[in-house]
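K.L.:
return a 3D structure for these sequence lines:
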Amino acid sequence: MTVRLPLLPRWLRWSAVALVGGFIFYTSVVVAPPATPIDDVKLTLIPLDKWRHLVAYAALAGTLVYATTDWSLERRWTALTVVAVAVLYGIGIEVGQSFRPDRYLSLGDAYANAVGALLVTPWYLLRRYVTFVDVRSGLR
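P.N.:
A predicted model of the protein is given here:
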């Protein structure tokens, strides 16, 4: 059994990657996110700011997964490329923050970024059950 999913045009998929990457850059390097009262509350073992990193990099890796879905590389190489790009982007953001007087490089944030990027790896096990259908073919 396969599930049919729409495949948007390549330019739109890569625009989504750029949008998510740009949002991460803007909120991480250009401006510091405002402190909120909930930032100081410890609801779990993982602080809220680490959850934000995890979700942001899962979103980045997720858009990369969708953008690269038509690549002809082997599944493992595509997965490795997607995760590596997201992790390296996270490391680059952390290094970029070190040059800002109000920000700092955090290994904890870099680990949270990497864990978020790794959350997309189960997709590559499920991918064989998915068929992508070009949305333009449905418009004709």
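
K.L.:
switch to C-alpha atoms for all contacts and neighbour counts from now on
P.N.:
OK.

K.L.:
quick check: residue 50 touching residue 107?
P.N.:
No: using CA atoms under 8 Å, residue 50 makes no contact with residue 107, being 10.9 Å away.

K.L.:
higher neighbour count, these two?
P.N.:
Applying other CA atoms under 10 Å to residue 50 and residue 107 shows that residue 50 carries more neighbours, namely 17 against 11.

K.L.:
this one next, for a side-by-side:
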Amino acid sequence: MAVRFPLFPRSVRWAATGVVAAVICYWSLVTTPPAFSWPRTGALVPGPAVATSGLHATGLERLPRSTHQHALAYATLAVTLGYALIDERGLELRLREGLFVVLVVTGFGAALEVAQLSHPARVGSPIDAIVNGLGATAVSVWYGLDRRMEFVPVTVLPFLRERPGTAARFLERSADDPGSAGSGETENGTVK
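P.N.:
Presented below is the predicted three-dimensional model:
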């Protein structure tokens, strides 16, 4: 049984990817990201770092906090970019898309590490670039689960049909944007 997952219009998906990339760029070149800690529950919580962690059994708490931040940030970027590329193509192309996402996100991370070398308050690190690439591989989970997920255009979701307001009109797919929701196309390309 497939799990239903909302498929927002392409423009919204690409905007989300752009926002994530901009936030990573800002935190990499302008300021540092907010601190977070891993409590005993293993959940991610904002606040000061704590010595004891829910990750003590794995040894991951011994890694610097910035390593966790890099992996989480680039995993988020990879998943949003993978989501932006979702459409009705076959598995072979999906594998290529997955590799493309990993390469693009890893390259973006490496470029930011190089850019940090020119910033006096930041330190570019090859280790950080490697961690960025490892975080980018999180998209492989996305593509692995893709077969078990059914992407439903957001205008088909019941709560949007019941409220035909500004949000529903914004999310409707235009006729010239075949990758977005709302055009009435079925999976085989015919129009209802």
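
K.L.:
tm score of chain vs chain?
P.N.:
Here the TM-score for the pair of chains, by TM-score structural alignment, normalised by the length of structure 1, is 0.88; 139 aligned residues with a CA RMSD of 2.3 Å.

K.L.:
any idea how far residue 84 of structure 1 is from residue 131 of structure 1?
P.N.:
The gap separating residue 131 of structure 1 from residue 84 of structure 1 is 25 Å, by CA to CA, to the nearest Å.

K.L.:
likewise residue 5 of structure 1?
P.N.:
25 Å.

K.L.:
any idea how far residue 114 of structure 1 lies from residue 81 of structure 1?
P.N.:
In this view, residue 114 of structure 1 and residue 81 of structure 1 are 13 Å apart by CA to CA.

K.L.:
more crowded one of those two?
P.N.:
Neighbours per residue (other CA under 10 Å) separate residue 114 of structure 1 from residue 81, with residue 114 holding more: 24 against 16.

K.L.:
hang on, the earlier thing: more neighbours: which of residue 5 and residue 84 of structure 1?
P.N.:
Taking other CA under 10 Å, residue 5 of structure 1 and residue 84 do not tie; residue 84 has more neighbours (16 against 12).

K.L.:
the more buried one maps to what in structure 2?
P.N.:
Alignment note: residue 84 of structure 1 maps to residue 103 in structure 2; criterion TM-score structural alignment.

K.L.:
residue 5 of structure 2 versus that match, what's the distance?
P.N.:
For residue 103 of structure 2 relative to residue 5 of structure 2 (CA to CA), the value is 25 Å.

K.L.:
and for residue 20 of structure 2?
P.N.:
In terms of CA to CA, residue 20 of structure 2 sits 20 Å off from residue 5 of structure 2.
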